[in-house]
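sequence below, structure please.
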Amino acid sequence: MNDWIEYYDSPHTIYVSKLHRDVHFRTIARDIVGYIPSKHSVVLDYACGEALSAETVADACGRLILAEPAPGVRGRLVVRFAPNTKIRVRSLDELRHMDEKSVDLAVMNSVAQYMTPDALDAAFAVIRRLLKPAGRLVLGDILQPNVGLSGDVIALLRFAAKHGFVKDALRGLARTALSDYRQLRTRIGLQRYNEAEMLAKLAAAGFTATRTPANIGHNPSRMTFVARLAFERGRNADAAS
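Just a heads-up that it's a prediction; the model follows:
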């Protein structure tokens, strides 16, 4: 994951324009808000990136923890959200020192593809420790093995057409073809899982999960899962019987 952290911590061309960047983060924030159980919830955004619309999420919950591994991005988050008392910025290492069972909703969106399977398991273990018994993990933007780069291109162009930045998208795609992102994606690759593989991986980490009808964000070819602690699901079933 370190190569990807360095990439996102440096100037990059992943967003084709300011408009693309802004609507991307607005869309993500809107979708996350839909999973927040109450106005009093503690929400963790794991490897949140720039999180430009985090205040939208913070307005819908009691406290928002933005956890980010890239030091430069994390520094910008601290400065950007310093006036907002509902937002706290943390490194991933700091999550290990947070109180157990202190988080109602953990979100890990567009992160798993950059992590080795072992690193993802370690992240699941941290999140499992932090979740309250009735808490949920929302795991979004999971890449499927049968959907390649062309699927991402089509999704971007449809998103651009909806929001009015098609010309920028076409120019941006040309830049990306020659960029460090394309080189990293070719050299390192991205982790992909089919639905059964991710459900099994979550089960091995102590969760019971289901795939949602719609993915977080603009790419419908990717998957989102909602997971609960396995013992909590079992306890609810016993109570109902």
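
going forward, measure contacts between C-alpha atoms and count neighbours the same way
Fine.

strands of this protein, start to end?
Secondary structure of the chain (DSSP state E): strands at 42-46, 63-67, 87-90, 103-109, 131-142, 207-211, 223-229.

would you list those in JSON lines and tack on distance to residue 162 and mean neighbour count?
Listed next are the strands of the chain as JSON lines, based on distance: least, CA to CA, whole Å; neighbours: other CA atoms under 10 Å:
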{"stretch": "strand 42-46", "distance to residue 162": "27", "mean neighbour count": "25"}
{"stretch": "strand 63-67", "distance to residue 162": "29", "mean neighbour count": "23"}
{"stretch": "strand 87-90", "distance to residue 162": "31", "mean neighbour count": "20"}
{"stretch": "strand 103-109", "distance to residue 162": "22", "mean neighbour count": "24"}
{"stretch": "strand 131-142", "distance to residue 162": "20", "mean neighbour count": "22"}
{"stretch": "strand 207-211", "distance to residue 162": "26", "mean neighbour count": "20"}
{"stretch": "strand 223-229", "distance to residue 162": "21", "mean neighbour count": "23"}
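
I'd like the structure of this one too, to check against the first:
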Amino acid sequence: MDEWIDYYDSTHTIYASRLHRDLHFEVIARDIIGYIKTPDAVVLDYACGEALSATKVADACATLYLAEPAPGVRGRLAARFAPNSKIRVRSLDELNTLDAGSIDLVVMNSVAQYMTPQELDGAFAVIHRLLKPSGRFVLGDILRPEVGMVRDVLALLKFAATHGFLRDALIGLVSTALSDYRQLRARIGLQRYGEAEMIAKLGAAGFSVTRAPRNIGHNPWRMTFVAQLRA
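Presented below is the predicted three-dimensional model:
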């Protein structure tokens, strides 16, 4: 995961435009809010990235932890959300200092593909410790083995056409094809999991799990799972 952390901590071109970037985080925030049951909930966004719409999530809960491994991104988060007393920025290592059974909802979205299976198991163990018995773990944007990059492109183009940045998206796809992201993806690859495989992996980590009817974010070809501590 370290090379991907370095990539996202750099000046990258993963978003086609500022509008694309802003809409990306708005949609994710909307979907996270849909999983918050009560306004007194404590929520953890695991490896949250820039989390530009985190204020909206914080408005829907009591406390929002933004855990981010990239130091540059984490510094920007701390500066951006310093005025908001509901938002607390942490490194992934600092999650070990949080009390066991203290989190109502953990969201890990569009992260698992960048982790080795062993790293993902380690993250599941941390999340298992942090969840309240009644808490939920939402694992989103899981890449499927049978779905390739073409459908990712089509999902992006549909999203772009709907929201008015299609020209920027087409230019961005060309830029991405020539970028460090494409080279890194070709060299390291992204982890993919079938539905049964991910359910079994979460089960081995001590969760009971179901697949959500729709994925977090704009890509319908990817999967989201909702897990709880197994009784």
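
run a quick neighbour tally on the closest residue to residue 60 of structure 1 other than its chain neighbours.
Counting by CA to CA, 6 or more residues apart in numbering, residue 39 is the residue found nearest to residue 60 of structure 1 once chain neighbours are left out, at 5.4 Å. Residue 39 of structure 1 has 12 neighbours, counted by other CA atoms under 10 Å.

just residue 92 of structure 2 next, same as before
As a burial measure, residue 92 of structure 2 scores 16 neighbours (other CA under 10 Å).

repeat for residue 231 of structure 2
By other CA under 10 Å, neighbour count at residue 231 of structure 2 equals 7.

between the strands of structure 1, which one is closest to residue 165 of structure 1.
Judged by CA to CA, the one of the strands of structure 1 that comes nearest to residue 165 of structure 1 is strand 131-142, at 21.9 Å.

and the helices in structure 1?
With DSSP state H as the criterion, structure 1 has helices at 2-8, 18-33, 54-59, 71-81, 92-95, 117-130, 149-163, 166-177, 180-187, 195-204, 230-240.

superposed on structure 2, where does the shortest one end up, distance-wise?
By that I understand helix 92-95 of structure 1. Comparison of helix 92-95 of structure 1 with structure 2 after fitting gives an average deviation of 0.2 Å (mean CA distance after the TM-score superposition for structure 1).

neighbouring contacts of that helix?
The contact list for helix 92-95 of structure 1 (CA atoms under 8 Å, 6 or more residues apart in numbering) reads 46, 47, 67, 68, 69, 126.

ignoring the adjacent residues along the chain, who's closest to residue 86 of structure 2?
Residue 86 of structure 2's closest residue in space is residue 63 (CA to CA, 6+ apart), at 4.8 Å.

contacting residues around the one you found?
By CA under 8 Å, 6+ apart, the residues touching residue 63 of structure 2 are 40, 41, 42, 43, 86, 87, 88.

now for those, which pair is the farthest apart?
The widest separation within these (CA to CA) is 15.4 Å, between 40 and 88.
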